[in-house]
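In: Here is my input, please return the structure:
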Amino acid sequence: MATSSVSKGCFVFKPTSKKRKTLSAEDYFTDGSENPENSRLRFQLFQSQWQDMKEEVQMVHDDLNKKILDSLLEFIGKSVASFQSRAVGWESRMRASEIPTAALVLGVNVPDHDVTFQSLSDLLRESVSPFVASVQAKECGALQHLMKKVMQQLMGGGVALDEDDAEEQSGYQISDLPRKGFNCSLGILCDWYQNLNKKSCIKSPGKKRSSSGSDFPKKPPLVVIFKDLEAFCPQVLQDFIVICSQYIQQLPLVFVFGIATSPSTIQRMLPHSVSSLLCIELFQSLSCTQHLATVIDKLVLTSKFPFKISGKVLKVLVGIFLYHDFSVCNFIRGLQLALFEHFFGQPLSVLCCEEEEALAQVRQFSHEDVEKILQLPSIMRYVEKQEPQEQVKLLTSDDHVKVVTQNLLKDLCSYHRNFYPILRCLHLLTSSLPKFPLGKQIRELHVLCLENNVWESEEYESAMQLLRMLAKDELVAALQKCVEVLQPGMTKKLKEVVHQLKDIIAKLKMLDQLSDETISCEGEQESSSGKSLQKTDLFHLQKTLMEMRETRRNKAKTPYEVLRNHTVDYLDSLVKMHLLPPESQPLYEVFYYSSSATVRRHLNATPRTSIQTALSHPHYYLQSEALKSEGGTISKAAPDICIIYKLHLECGRLINLYDWLQAYFTVTAADGQDPDSAEGHVDEMKHARFIRAVSELEFLGFIKSTKQKTDHVARLTWGGCQT
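Out: Predicted structure coming up:
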């Protein structure tokens, strides 16, 4: 009662419990693990390898986008130059009302467009202009919203003013951004821009100020990027273009249209009276399949990164790309998920690192770590193939297991260094064959080599037969490409392969032509056989043809045919030596992630099944054993929507709301209390909870109202609950 009156003063009550510690990603990674130190090391390895992969991916993005982004920058630079020189011939090159517009066709891989537009915006702000606005259709449903969004980004777009100029500047300041009730018009933007160019020095926000002058042109352009042109309301877009064309003589506006489908979208959305106000130039980006091939080449088909994925996981990731979104960014996220799952679920992934680090880590292994190595399926198969004395040593001596593990790690790293160059050579030799027996893309051949012995397949036999029919020029060109592929980072074995291939190429070049005598002899034989064929009857003709066939079969092969067969046999031996599947290598589980079901479950979500599972088994999601029920019973402690859902499974196509309500009252009744004990009494709280649960179930799409019976709802699902 001493603190009942607020007028007497304020009283502070300190909390008795301590603040809850915020958990980091590393804490979640190591939570519940048997060996926290081991988990912490695996988390660090995961972060290190993912950082290296991110840097490689960024370099790939920059290289692929460099050409198109440079073209865009050149186009915008020319537009700025034309605007600044309009007094000396602007009208002769471009009408005064035309707005320079770049139509950027990016393809249907919409999730990847943000990366391209972010790179474009950064480059523009660094070298062309700080005034860059990037808008999306979902933020610009009306013309007022579009104007407000554009003005907010342009007038607040990273402009650095000198202090003296900022004090003396009058009119609209950068802080005068469009607010609620603010009259958004291009007239205000025009006044602000002209005032800014007269009394301020515009500098790049990321660079230090210098007294030598501006980092940008005298009148930098105002660039407006429409990320998703197809999604904009045509009328809003038309009105905005018409208004901007009225101010093009005062504002150097430049538009960038992001197009996912086809350039004809512009003609479909804009009538001729509006499209004629734009000076459009088309830019085409690389296809997403080429982008994916480059990413796979840099991240998967290389021995640079210790982490690998199995053929099934690669097929799942590529399948999601080809049949769902064509998004390279989502493919990379899937690869990140596989990397995380591997380091999180495999205790021996501490060895999934550089060779020297892995060898040093093996020396520090404890007895428990050695036992985990011996429990690997590949190591168990390796032990079974050894001599009895060696098996005894492996099963009884930890030091001997460590030595053997180090040797196996060296062999596995050497296997990877030889695997990928030979794989590229095989792809070079077979990718140009008719009907592409081993696949047109190298990822297809990679999957074949990961899953089985590729030389045992019918496709491989067909490819070898076709290689035995190659012309000399084609064979020499293919072998020269193989030498170019093998030369960077050659191992000892690959040096021997390169030496052999160069020797074969030299021999092939020596066989330019057959001798004139051989050619003349063959010509005489053919002419004589032709004459004999002309002067004979049907019986003698058949006999002569049989003799000619037998002669050709027993005819000695030419030197080129002999050398070609020898070359193909040598290439076949390389494939059988170096393209063994990873499962044949001991300790492959340390480097390879093979749980394709986990990747599919995380990336290919099934919302309906997940919702039904959550409603049927709430204890699994809420982590409460009190909600667990057995034998199809319904727990009264479960959430209302779970009770309503289970009750609706017992009904037919039409559900009586009153009967449903009574069943809900029966389930949620207190212990020992009869729900019908008080006639005419309705628990308003439970009634309201029932109505809310039914509304939630309708929102999720399980039921709907029906006109057949006013007091009934129609069920939209069938069958029992799915788990």
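
In: Please count neighbours and contacts with C-alpha atoms only from this point.
Out: Fine.

In: neighbours around Ser677, how many?
Out: Using other C-alpha atoms under 10 Å, Ser677 is surrounded by 8 other residues.

In: Could you pull out the strands in the stretch 101-250 of the chain for me?
Out: Applying DSSP state E, counting those that start in this stretch to the stretch 101-250 of the chain gives strands spanning 132-135, 222-226.

In: The first one - contacts with which helices or strands?
Out: Packing partners of strand 132-135 (3 or more C-alpha pairs under 8 Å, 6 or more residues apart in numbering; DSSP states H and E): helix 113-127, helix 143-155, strand 222-226.

In: for comparison, sequence B:
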Amino acid sequence: MDDTRCATSSVSKGCFVFKPSNKKRKTSLTTADYFNAGLKDVEDGSVRFETSQSLWQEMKLETEQLQEELNKKLFDSLIEFLRKSQSEFQREKNEWSCRTKSSEIPAAALVLGVNVTDHDVTLKSLSEILLASVTPYVASLQSKECPGIKQLLQKLLVQLMGQVADVELDSDEEKQVQVSQRRKRCPMASLCGWYHSITKTNLTRSKKRTSSSFQHLLFPPVVVILKDMECFTPKVLQDFITISSLYSQELPLILLFGIATSPMIIHRMLSHSVSSLLCIELFQSVSCTQHLGTVINKLLLTTQFPFRMSGKVLQVLTNIFLYHDFSVQNFIKGLQFSVVEHFYSQALSVLCCHLSEAKKRLKSLSHNQCENIRQLPSFMSYVDLQDSDSQIKLLTSDSFLKDEAKILLEDLHAYHENYIPVLKCLHEFTCCLPKYPLGKQIRELHCACMEKNVWESEEYMSAFELLRMLAKDELMATLQKCVEILNSSSSKQLSNTLKKLEEFLARFECLEGSVSSEEHLKDGNTSPRKALQKRTNLYHLQKTLLELKESRRSKKLNNFEALRLEVVTFLDSLVRDYLVPPETKTLHEILYFSSASTLRRHLNAAPRTALHMALNNPYCYLKNEVLKSDGGVISNLAPDICIAYRLHLECGRLINLYDWLEAFTTVVTATERTDSDSMASRQVDEVIHARFIRAVSELELLGFIKPTKLKTDHVARLTWGGC
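Out: From the prediction side, this is the model:
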């Protein structure tokens, strides 16, 4: 036997039996084990992990439903287009006839936007819907899988003809299809023959059925989805479309182009003779910014989920979205990471759940968890504001602390119920103002309100200056939207606010222009204006202008202007009462994730800094004590690429490879060298030479060095001062 543990000292040959050891096999670690690895209380960690998982499942389900709702209109129009194109094909007398005489191929240009990472999710959902309701023959092709026309046709036939088993063919027909697939190197003729055999079988079977609901499935179209059209080679696309047009009257082929930029790319990639073979119809998906706004509104600006994000954390996620990829899916992944990190790093996140469940868990908190509450910065500030007797009870009595924490949690949840409707009402007033002083999107206003007192900013003051000049129809329309927002709110404290807004609307509707007062003002203002038209000297002109200025200052507001000012003042009072930052609320750390630096470090990493840290100080990642070095000393136990990297930092613009190799050999064999080494032993070993070549190749692959034509035995540095 090969196992050294089972070796025997017997000289003779034979068969020996060894009993298995009693050591337990290592079980594979689950996600919960990794979550609880760095926590002090494993039992508490398991509750936090289960809470985070259930919370994220609810949020994930909400995002999936939201994705379906946003894509529903697009998918419905696409399905209608496919069925309309399918009706153009008819089977008469065993021959295909198409209504179009020019052999045009129906094609849908699906403009999905620049968020390329989200295209796979959209197209996957589209493929599932097409397979379920339109046709069982759907193929999805990517540019990286189709470098040539041969590979494209092979992929197409493998995806389509690989679905033969789902159509329930007879055994003889299945053998014929398999044989034809082996013999023919993926031509379109074999695809047409396969499709004819499939439809013929379905036609004979459908005649036995009396129901007519299967008639539209007798000749289903063949849908080919080109996911990333811009990345395909133009010649490959042109050849494929040209070949497909030759079989357009035999095969009901429909093309779907996934486009990220503009539909004009079709005419740029295809020649006029090829693009004339397509009957193109344009479809536009929902913009990624609109999708993001809906996600934030459904997940963060709602009382359905207790988890919250601070303004800085939300700003990090939106900055990554706006300045990097425009990917809503990556934003959702960042949100998922925030949920996991919050429940992992915050010991009191067991209370980050619905209020009824949080009250139950609050009663069963241990003494250590009560101490965690006392150590919260917001709770310490709250204790400082209490009298001496309450301070002693809060710091010594756990039962009194739990009762007080229950009231504070109720106040925190009530704050959210009031904050969100008032925020939406303020957004309705400010989203239509010129230059958008408080932001065009509600997420911008949300971040501004969470960071500081929004009413102290200059943008807020300029916005309310503009609100004091709103027209009557705009003001009434905005008030009506605010009434609808408050009607859908579950906050009991905003019931008086709702009545006040309804009262404002009623007063606007009953408002009639006070004609008499306006005429009186006009008559009073005519005398100075008429005096300006008469001939006068400089003294009388100056006196008349001063009188006109004073009359404008003392001008009395009409009924509409007074009511408008009253509405704006009431809105300002609502903002000051309900849109205070969450940091002013006690126990906000339980529900709010505020570690923006952690999120930025994981989601928006700096690769150059990380590479330098890994190669210059490998202990940061490997955590091996022998790799610790002080004073810039290079350890010979470090990885070869780290040694070569540290040595190349000591060189200038050009690096002599032989000198670099000598220095590398000196570091690697530092512990083996002695002063009595002869010149023969100082020769470079072949293994060390190979290790050096590999390290240099890795540095070249990472982009730190490059070969240079200036000197054949030198390489040039590319970073940190290199050319």
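
In: TM-score for the pair, please.
Out: Remark: TM-score between the superposed chains equals 0.93 [TM-score structural alignment, normalised by the length of the first structure]; 708 aligned residues with a C-alpha RMSD of 2.7 Å.

In: For Val150 of the first structure, which residues are in contact?
Out: Taking C-alpha atoms under 8 Å, 6 or more residues apart in numbering, we find Val150 of the first structure in contact with Ala133, Ser134, Val135, Val224.

In: Recalculate using a threshold of 6 Å.
Out: By C-alpha atoms under 6 Å, 6 or more residues apart in numbering, the residues touching Val150 of the first structure are Ala133.

In: Now do the same for it: its match in the second structure.
Out: Aligned against the second structure by TM-score structural alignment, Val150 of the first structure finds its counterpart in Leu156.

In: Then Asp62 of the first structure?
Out: Applying TM-score structural alignment, one finds that Asp62 of the first structure aligns to Glu68 in the second structure.

In: just Leu475 of the first structure next, same as before
Out: Using TM-score structural alignment, Leu475 of the first structure sits opposite Leu475 in the second structure.

In: in the superposition, what's the average offset of the helix or strand encompassing its match relative to the first structure?
Out: Using DSSP states H and E, Leu475 of the second structure falls within helix 472-487. Following superposition, helix 472-487 of the second structure is found to deviate from the first structure by 1.3 Å on average (mean C-alpha distance after the TM-score superposition for the first structure).

In: mean per-residue distance, whatever helix or strand comes next after that helix to the first structure?
Out: Counting by DSSP H and E, the next helix or strand C-terminal to helix 472-487 of the second structure is helix 495-510. Following superposition, helix 495-510 of the second structure is found to deviate from the first structure by 1.2 Å on average (mean C-alpha distance after the TM-score superposition for the first structure).

In: repeat for stretch 560-571 of the second structure
Out: Averaged out, stretch 560-571 of the second structure is 1.9 Å away (mean C-alpha distance after the TM-score superposition for the first structure).

In: Give me the range in the first structure that that stretch lines up against.
Out: In the comparison with the first structure, stretch 560-571 of the second structure aligns to the range 560-571 (TM-score structural alignment).

In: ok, and for the matching stretch, which residues are buried?
Out: Applying a neighbour-count criterion of 16 or more other C-alpha atoms under 10 Å, one finds Tyr560, Glu561, Leu563, Arg564, Asn565, Thr567, Val568, Leu571 buried in stretch 560-571 of the first structure.

In: Dump the residues you listed to TSV, plus secondary structure.
Out: Output for these, formatted as TSV (DSSP: H, G, I helix; E, B strand; the rest coil):
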residue	secondary structure
Tyr560	helix
Glu561	helix
Leu563	helix
Arg564	helix
Asn565	helix
Thr567	helix
Val568	helix
Leu571	helix
